[in-house]
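Asker: no sequence for this one, just the structure:
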């Protein structure tokens, strides 16, 4: 199918373009440098023979592979994002290729003695004998989600070159700013025109996901009073101590470092404080909608209790929902998950159907009217210096896309 050299070169070509997004920006895309890859992708889609290629004023890229069957079959889509996380630098990415991985430590950076080790990252042992692409230890890699883009473009190119593979109309979409939660905000679902789609944004080979967290963000603002510390008795109110009470009153074991699977959490992301004022930033996550609502109630109840304790409104908590579990929107059309599962099995992949401990553009798109499960793109250890992707996983993901297209063409529209 796709050669290792071809898909490796395409992937490296993408990840060496800096596309880090910025949560503090109010533009779309949030950084001008995202345009560099967006424009490149639009031109590349034209070059490989895609039709109806467009790039809008917000850098959303879309294109069409026309149907080559006479039957009226569903239009499907494949979506990935081209921005990288602001959690770790994506500038000057220097990919390292490790052929025939033997299962031991990989020295990423000799000068700084940065090592990617299976003793800590056990999943490495799944890929013994394969070709791994890593960072040089000083940046993230960008497999999240440039691996997904690479696979979608490669699959479209393969289908164009092999017209004997029958498929319906296929739409592809590449988005900015997914890493800061805005990837779907300006996605034109009507223009995209698909019956359903798949985001190629998962991790380990075989992952197939149609459940994700319900999510909210909370900002807790604590007011204090500053007076001269030498004359502060009975007068000073130190907002940092009250903020500490708030932090310690939430369930300590219901945090990211103590939870897994379907367990939700409260996550304290940032603290900024002085005597006069302290601000806490939280994210709230839970797969179960009732538990999610209960977590928000816990924070509000704690706010009320501390305000009653101090006899005034020293704490104001603002909670805003961010996205919801897409399972609610996928279950009525569960056949779209079945197709992806069958596609994996037919090319020798064991599907790993599980819930995402995070969010995805697919969640927001599902609530916008475009049901959108998530499929593996192959990368591991996203958002940091230990990120890597097996080339063989990218090839398999490309094959999955082609097989989904083929299977969908066998299911006429009712």
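Answerer: Good, I have the coordinates. Given the structure is predicted, the values throughout are model-derived calculations rather than measurements. Residues are numbered from 1 along each chain as shown.

Asker: From now on I want contacts and neighbour counts done on CA atoms only, so please keep to that.
Answerer: Noted.

Asker: which residues of the stretch 1-150 of the chain fall in strands?
Answerer: With strands called from DSSP state E, counting those that start in this stretch, the stretch 1-150 of the chain shows them at 51-55, 61-65, 76-81, 96-98, 106-109, 114-116, 132-134.

Asker: Now distance to residue 322 too, for those strands, in JSON lines please.
Answerer: Compiled in JSON lines, the strands of the stretch 1-150 of the chain are given as follows (distance: least, CA to CA, whole Å):
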{"stretch": "strand 51-55", "distance to residue 322": "26"}
{"stretch": "strand 61-65", "distance to residue 322": "24"}
{"stretch": "strand 76-81", "distance to residue 322": "18"}
{"stretch": "strand 96-98", "distance to residue 322": "36"}
{"stretch": "strand 106-109", "distance to residue 322": "36"}
{"stretch": "strand 114-116", "distance to residue 322": "34"}
{"stretch": "strand 132-134", "distance to residue 322": "32"}
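
Asker: Of these, which is nearest residue 281?
Answerer: strand 76-81 (25.9 Å; CA to CA).

Asker: now for that closest one, which elements pack on it?
Answerer: helix 143-161, strand 170-175, strand 196-202 (3 or more CA pairs under 8 Å, 6 or more residues apart in numbering; DSSP states H and E).

Asker: Need these in TSV (columns: mean neighbour count).
Answerer: Conversion of the helices and strands packed on strand 76-81 to TSV gives the following (neighbours: other CA atoms under 10 Å):
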stretch	mean neighbour count
helix 143-161	25
strand 170-175	25
strand 196-202	26
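
Asker: can you put the ones you listed in a markdown table and add distance to residue 43?
Answerer: Formatted as a markdown table, the helices and strands packed on strand 76-81 follow (distance: least, CA to CA, whole Å):
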| stretch | distance to residue 43 |
| --- | --- |
| helix 143-161 | 12 |
| strand 170-175 | 13 |
| strand 196-202 | 21 |
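
Asker: Let me know how buried residue 107 is, in neighbour terms.
Answerer: 15 (other CA atoms under 10 Å).

Asker: Just confirm it contacts residue 113, I think it does.
Answerer: Yes - counting by CA atoms under 8 Å, residue 107 touches residue 113, with 7.1 Å between them.

Asker: thinking again about what came up before, quick one: closest of the strands of the stretch 1-150 of the chain to residue 179.
Answerer: Smallest distance to residue 179 across these (CA to CA): 8.4 Å, for strand 76-81.

Asker: putting a second one here so we can go through both:
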């Protein structure tokens, strides 16, 4: 893709990643971290400069903006473009130092001082991008391409439309959400305020991927209260909650762990444990594309917890399970036209399509369940939620190209039926 079409795309992206917008699972604030509002305020002013004069921050920190339809195309269904501003809490995200490196065969030295390498053997997919300029970090933080690459693709598209008023299109609705990484991106999302009849999240992975189904997801919390006695006098008396938590985790089937599964295979994943002898809590993610298998995993966790409580009756063990989001596929199947449009956008942008399930979730999944069909488009990044996160520049440009193709196609859509 030519950088001439989106001349400020890379600089925009590099500016966005400097905002510290890591979301916080433990926070009750909306958004969960105040710095997300700083980026929201910046984006509002940027969108206004592109002619989206109604850009504003709504409840909870969601950014909304719209661009009127070209004259004569006001009756076309309004299209929505969505990305999220926050970055994952699963890796360091403060003082991000992006760098552009042209990839050649072999390992990439990210940090000479700390001798941090991006190892080709560990991340073999990088071989597909030999000869391309790729944006990395210095190996000490994540990059934030998830999902500031999506934000950049959308704003670059808006900038293009400002410079090319001859492009005809339906009404365009733009939204940038906070807290997607902690499953709260759409808690305050106002669909009527947004104004779109159908939409696309730009929050996917490698170039060409198109995602129309995702995990059913739930989060479980197990709390174990033990019995504390001085360790020197504890024989037959102490009940160590840490050891009980370890026993529970050890009972999880290894073939249902994220590190042993792929594709449509779901998992049970303990991703946080903290505690003392007296009390330990374990947070567990439950995921599966298949609804029946998803429910079976919940049942398995309930059975394992109950068995542990029976084996150690002196402990107080509790379990809560809260659903996070559903698979969007059954909801997207109700409006197949939305998928036809995005597939055509890939073709017009010259991007081969690779449709695959998301091993996670998106704001689009939650919005699809709420009645706004919203498939997920690639942004081009690799190794999200990791200090080895990176994004090839041509892939980022391709995401912006798909956004522009969707906008142009919107003028041809007369109905979603």
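Answerer: Good, I have the coordinates. Note that the coordinates shown come from a computational prediction; the quantities given were computed from them, not determined experimentally.

Asker: now what about the TM-score between them?
Answerer: Here the TM-score for the pair of chains, by TM-score structural alignment, normalised by the length of the first structure, is 0.95; 413 aligned residues with a CA RMSD of 1.8 Å.

Asker: Can you say which of the strands of the stretch 1-150 of the first structure is packed in most?
Answerer: For the strands of the stretch 1-150 of the first structure, the largest average neighbour count (mean count of other CA atoms under 10 Å) is found in strand 76-81, namely a mean of 26.

Asker: how close does that one sit to the second structure?
Answerer: Mean deviation of strand 76-81 of the first structure relative to the second structure after superposition (mean CA distance after the TM-score superposition for the first structure): 0.6 Å.

Asker: If we go by neighbour counts, what in stretch 394-402 of the second structure is buried?
Answerer: By neighbour count on 16 or more other CA atoms under 10 Å, the buried set for stretch 394-402 of the second structure is 394, 395, 396, 397, 398, 399, 400, 401, 402.

Asker: ok, residues contacting that stretch?
Answerer: 1-3, 6, 9, 132-133, 149-150, 152-154, 156-157, 202, 206-207, 345-346, 349, 351, 377-381 (CA atoms under 8 Å, 6 or more residues apart in numbering).

Asker: Could you tell me where that stretch falls in the first structure?
Answerer: Matched against the first structure by TM-score structural alignment, stretch 394-402 of the second structure falls on residues 392-400.

Asker: ok now that stretch, how far from the chain's centre?
Answerer: Stretch 392-400 of the first structure has its C-alpha centroid displaced from the chain centroid by 18 Å (CA atoms, centre = their mean, to the nearest Å).

Asker: these two touch, right, residue 240 of the first structure and residue 272?
Answerer: No - with contacts counted by CA under 8 Å, residue 240 of the first structure stays clear of residue 272, the gap being 9.0 Å.

Asker: any shared contact partners between these two?
Answerer: In contact with both residue 240 of the first structure and residue 272: residue 278, using CA under 8 Å, 6+ apart.

Asker: Between those two, which is the more surrounded one?
Answerer: The neighbour comparison of residue 240 of the first structure against residue 272 (other CA under 10 Å) goes to residue 240, with 22 against 11.

Asker: Identify the residue of the second structure aligned to that one.
Answerer: Matched across to the second structure, residue 240 of the first structure falls on residue 242, judged by TM-score structural alignment.

Asker: Could you grab the helix/strand/coil label for the aligned residue in the second structure for residue 182 of the first structure?
Answerer: Aligned counterpart of residue 182 of the first structure in the second structure: residue 184 (TM-score structural alignment). Under DSSP: H, G, I helix; E, B strand; the rest coil, residue 184 of the second structure falls in the coil class.

Asker: ditto for residue 270 of the first structure
Answerer: Note that with three-state DSSP, the state of residue 270 of the first structure is strand.

Asker: Tell me which residue of the second structure lines up with it.
Answerer: Aligned counterpart of residue 270 of the first structure in the second structure: residue 272 (TM-score structural alignment).

Asker: if I look at its match, how far off is residue 177 of the second structure?
Answerer: Distance, residue 272 of the second structure to residue 177 of the second structure, using CA to CA, to the nearest Å: 25 Å.

Asker: What of residue 197 of the second structure?
Answerer: Per CA to CA, residue 197 of the second structure is found 18 Å from residue 177 of the second structure.

Asker: How about the residue opposite residue 147 of the first structure in the second structure once aligned: what's its closest non-neighbour residue?
Answerer: Using TM-score structural alignment, the partner of residue 147 of the first structure in the second structure is residue 149. Once flanking residues are discounted, residue 149 of the second structure sits nearest to residue 379: 5.9 Å by CA to CA, 6 or more residues apart in numbering.

Asker: And for stretch 109-117 of the second structure, what's in contact with it?
Answerer: By CA under 8 Å, 6+ apart, stretch 109-117 of the second structure touches 107, 108, 118, 136, 137, 138, 139.

Asker: Can you find the partner of the fifth one in the first structure?
Answerer: This means residue 137 of the second structure. Using TM-score structural alignment, residue 137 of the second structure pairs with residue 135 in the first structure.

Asker: do the second one as well
Answerer: Structural alignment places residue 108 of the second structure opposite residue 106 in the first structure (criterion: TM-score structural alignment).

Asker: In contact with its match, which residues are there?
Answerer: Shown in contact with residue 106 of the first structure (CA under 8 Å, 6+ apart): 115, 116, 117.

Asker: Kindly report the same for residue 98 of the second structure.
Answerer: Counting by CA under 8 Å, 6+ apart, residue 98 of the second structure has contacts 14, 17, 135, 136, 137, 138, 143.
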